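Colleague: Need the 3D shape of this:
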Amino acid sequence: MDKRLEVIDALRGFALLGIIIVNVRFFNEAFAVISLGGLPAEGRVNTTIEVLISIFFEGKFILLFSFLFGLGTWFIYIGASREGASFASRYFKRIAFLWIIGIFHGTFIWYGDILSIYAMVGLILLCLVKRSSSVIFTFAIISTLLIPVILLVFDGSGYSNELTIETDTLISYQEDSAAAYRDGTFSEQQLQRLNDYIGSLLTMVLFVPQILGMFLLGLYVGKRQQGIFTNKKTMKKLAVFGMGLGLPIQVINVIYDHQLLQSVAHFIAAPILMFGYVGCFCLLYRVFPIRGLVAVGRMGFTNYLMQSLLLATLFYGFSLFGEMVTWQTFVISLTVFIVQFLYSSVYMSRFRTGPLESVWRSVYKR
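Modeller: So this is what the prediction gives:
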């Protein structure tokens, strides 16, 4: 396997690890509760884990996943060109299939689906893939900075977040969701899931420009700089820049409760830190390649959906919703990922692509 492609697949597997560590909370707490900051952690262990997840995981790995989606779009474009096929036709069918699966995922399995968002935002790449690298890069920067600039303009003076929600109110929201997800019938679960799915989609509107920015940066790297992933010097610079600038801002954001700082941490420092992760990961992979992550990454579509299916089974099917504390959900997320690591390694030792990837490929290459 091409070393460049191998490390990209491994990065996708790494992204899925970070995604499940963040997403597991949404299977245990009400969407309304998390939207308002979440239930307070009890005990030093739970508090420490929540702080570490906030600093190192939240909002970083979904950006990495988005970046790799844009990079993958360029590979599809190149493949279509080499085969003399229509990229537009292939890409549109690929996106349409992704949207259908995403809607099904969000409606019937877990309301926090990102695939339908990817499909809708991904259509923009169809208009830009043939543009020059400089144009793509310019649009990427504009899109990435759009929301933080707007927030800085409206909140330029900065102020502490004065919105406080009583714990009793959060508990009430949690109990309402538990009545459906943990104790309710399938139809009651379904009604709650659909309501949460609509709320999740509306919330994600704020993050669409950032997702598009990551798509476009991935497309740019694919078009101009594919070799950077195996370039030791470049990865060192990226690691130092990303970790050196992004990480301190994330730490400061956790220490100080300041709305303006939160905006900077979420929309500026998070992508910077994400690229720091890319640099560190690629450097580590040179000396310690974890082949299992390659298998997980090559089955990225399958594994993303399997994470939701497995967690939904545990928290909704076996009524664990609201019953777990932070350290327990963290252990569950790691356990599920280890299971994925193992079955992906076995499956990819026998087949070239994952099961859903094979179906997806047959659809857009038809």
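
Colleague: from here on, contacts and neighbour counts on C-alpha atoms
Modeller: Will do.

Colleague: quick one: which helix or strand includes L68?
Modeller: L68 belongs to helix 61-83 when assigned by DSSP states H and E.

Colleague: Next, the angle from the following helix or strand past that helix to helix 61-83.
Modeller: Using DSSP H and E, the next helix or strand after helix 61-83 towards the C-terminus is helix 87-108. Computed with axes from the mean of the first three to the mean of the last three C-alpha atoms, to 10 degrees, the direction of helix 87-108 lies at 150 degrees from that of helix 61-83.

Colleague: one more, for comparison:
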Amino acid sequence: MILPTQEKERIISIDVMRGFALLGIFVVNMLFFHGPYIYVNPYDWYQTPSDQETYKWIDIFVQGSVYPLFAMLFGYGLAMQFMKSEAKGTSFSRLAVRRLLILLGIGCIHAFLIWSGDILITYALAGLCLIVLMKLKPLWLIIIAAVLYLIPNGLLTGLVYLMTKVAPEESVLYTAIQKVEESAVAYSQGSWFDVFGQRLADWFYMQGYGLNVVLILCTILPLLMIGSAAAKLRLIERARELKLFWIITVIVTMAAGTAIKWLPFNKGDDLFTMTVQDTFGGPLQAIAYGGFLALICTIPIVGKLLSPIAKAGRMSMTIYLMQSILATTIFYGYGFGLYGKVDIATGTWMAIGIYVIQIIFAEIWFTKFKQGPVELLWRKLTYSKI
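Modeller: Down below sits the predicted model:
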């Protein structure tokens, strides 16, 4: 049997990365929680200087840059479980499949009954694909990940660029006014059943009506593979030994990623600059963020100072689901009905405030328990008799 990771085996820098990624994900998701973010052109939708400036910095440094980090950490964790099972001579695949299928079930509950912006379904499906490739050497994982990511996304980006030249009117980002109005009515005034219908419509819209399979295979799976390769090379555990490697990596990826993320503001916002920004700029920044946190966590005092964030990272699924439950209760009609009534700056500070409360909750929880509540349930379901 594959045993769950014990506290003494944990690597604090990985939990710190998860903790910071959870905050970033919440800040971005908050745009969707309190407004019709998925249906608007964000570059001209926000009118006040405060909203425009706040969105600009979220777009450049957070949006598209934290979920890749979380995905790579997910792959890192799976590879660590695989290596532990190999060292003990136990079977990995059977229990890993069960674990991921349970995650898929939790994701479905989250997506259809709580909030449509769920990422757990995608991670579970990509994780099931990764299991097949887990025995590959790190170099092959990196090569296959690069091919899977760069060729399809490069071709797509090239086609979008050609479209901006041949038919520039087709590359303009539009706001779907009717969908904005429908979501505003459903979320701010509707009953739970009205919200459920809108949530379902939002989910199908974001999945591209089936095109999400491409996202899983060409975007999320390669990120998981990169994380798995990094785990097999022990790049985070050896951060002190690999200090020069990480310093160079952080500088190069941060500079390149940030330059790409600025494109919609420097070259004009259209489908091409937005595609390049999210597809290439975000993952580069994610690597920089992960490398920076790995480096500073080698300093003993920093590790102690960031311990509260690490505790939030230890119960990442609990924190993630709790954020959705709290935010939908605050903004949806069956709760406090504040949907559409909060500006971006206020929403961002609300996200930070809720996250601080979650950190306090995690501190208190871990004085009594070794895992978060959802993690305990996940573990119980996984390790019960098959």
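
Colleague: re the thing from before, and the contacts of the helix holding L68 of structure 1?
Modeller: Under the criterion C-alpha atoms under 8 Å, 6 or more residues apart in numbering, residues 8, 12, 15-16, 18-19, 86-87, 90-91, 118, 129, 211, 214-223, 271, 274-275 lie in contact with helix 61-83 of structure 1.

Colleague: M30 of structure 2 maps to what in structure 1?
Modeller: In structure 1, M30 of structure 2 lines up with V24, judged by TM-score structural alignment.

Colleague: isn't that match right up against W327?
Modeller: No - assessed by C-alpha atoms under 8 Å, V24 of structure 1 is found out of contact with W327, at 11.2 Å.

Colleague: about what we covered before: buried by neighbour count: which residues of the helix holding L68 of structure 1 qualify?
Modeller: 61-74, 77, 80 (16 or more other C-alpha atoms under 10 Å).

Colleague: One more: stretch 275-293 of structure 1?
Modeller: 275-283, 285, 289, 291-293.

Colleague: just stretch 342-358 of structure 1 next, same as before
Modeller: So, applying 16+ other C-alpha under 10 Å, buried residues of stretch 342-358 of structure 1: S344, S345, Y347, M348, T353, G354, E357.

Colleague: The second one matches what in structure 2?
Modeller: Taking TM-score structural alignment as the criterion, the aligned counterpart of S345 of structure 1 in structure 2 is E363.

Colleague: For that match, pull up the helix or strand it's in.
Modeller: E363 of structure 2 is part of helix 344-365, with elements assigned from DSSP H and E.

Colleague: when you align them, which residue in structure 1 goes with W57 of structure 2?
Modeller: For W57 of structure 2, the aligned residue in structure 1 is L52 (criterion: TM-score structural alignment).

Colleague: Correction: the previous question concerned A310 of structure 2.
Modeller: So A310 of structure 2 corresponds to V294, using TM-score structural alignment.

Colleague: Helix or strand: which one has that match?
Modeller: Per DSSP H and E: V294 of structure 1 is located in helix 291-298.

Colleague: For that helix, give me the average deviation versus structure 2.
Modeller: Following superposition, helix 291-298 of structure 1 is found to deviate from structure 2 by 0.6 Å on average (mean C-alpha distance after the TM-score superposition for structure 1).

Colleague: which helices and strands does that helix pack with?
Modeller: The contact analysis (3 or more C-alpha pairs under 8 Å, 6 or more residues apart in numbering; DSSP states H and E) places helix 291-298 of structure 1 against helix 3-23, helix 326-348.

Colleague: ok now that helix, how far from the chain's centre?
Modeller: For helix 291-298 of structure 1, the separation from the chain centroid amounts to 17 Å (computed by C-alpha atoms, centre = their mean, to the nearest Å).

Colleague: okay, the angle between it and helix 326-348?
Modeller: Using the same axes, to 10 degrees: helix 291-298 of structure 1 against helix 326-348 is 90 degrees.

Colleague: Which residues does helix 291-298 of structure 1 contact?
Modeller: 6-7, 9-14, 16, 303, 340-342, 344-345, 348, 353-354.

Colleague: could you redo the last one with a cut-off of 6 Å?
Modeller: Residues from elsewhere that reach helix 291-298 of structure 1, judged by C-alpha atoms under 6 Å, 6 or more residues apart in numbering: D9, A10, R12, G13, F341, S344, S345, M348.

Colleague: Let me know the outermost residue of structure 1.
Modeller: In terms of distance from the mean C-alpha position of structure 1, G84 ranks first, at 32.7 Å (C-alpha atoms, centre = their mean).
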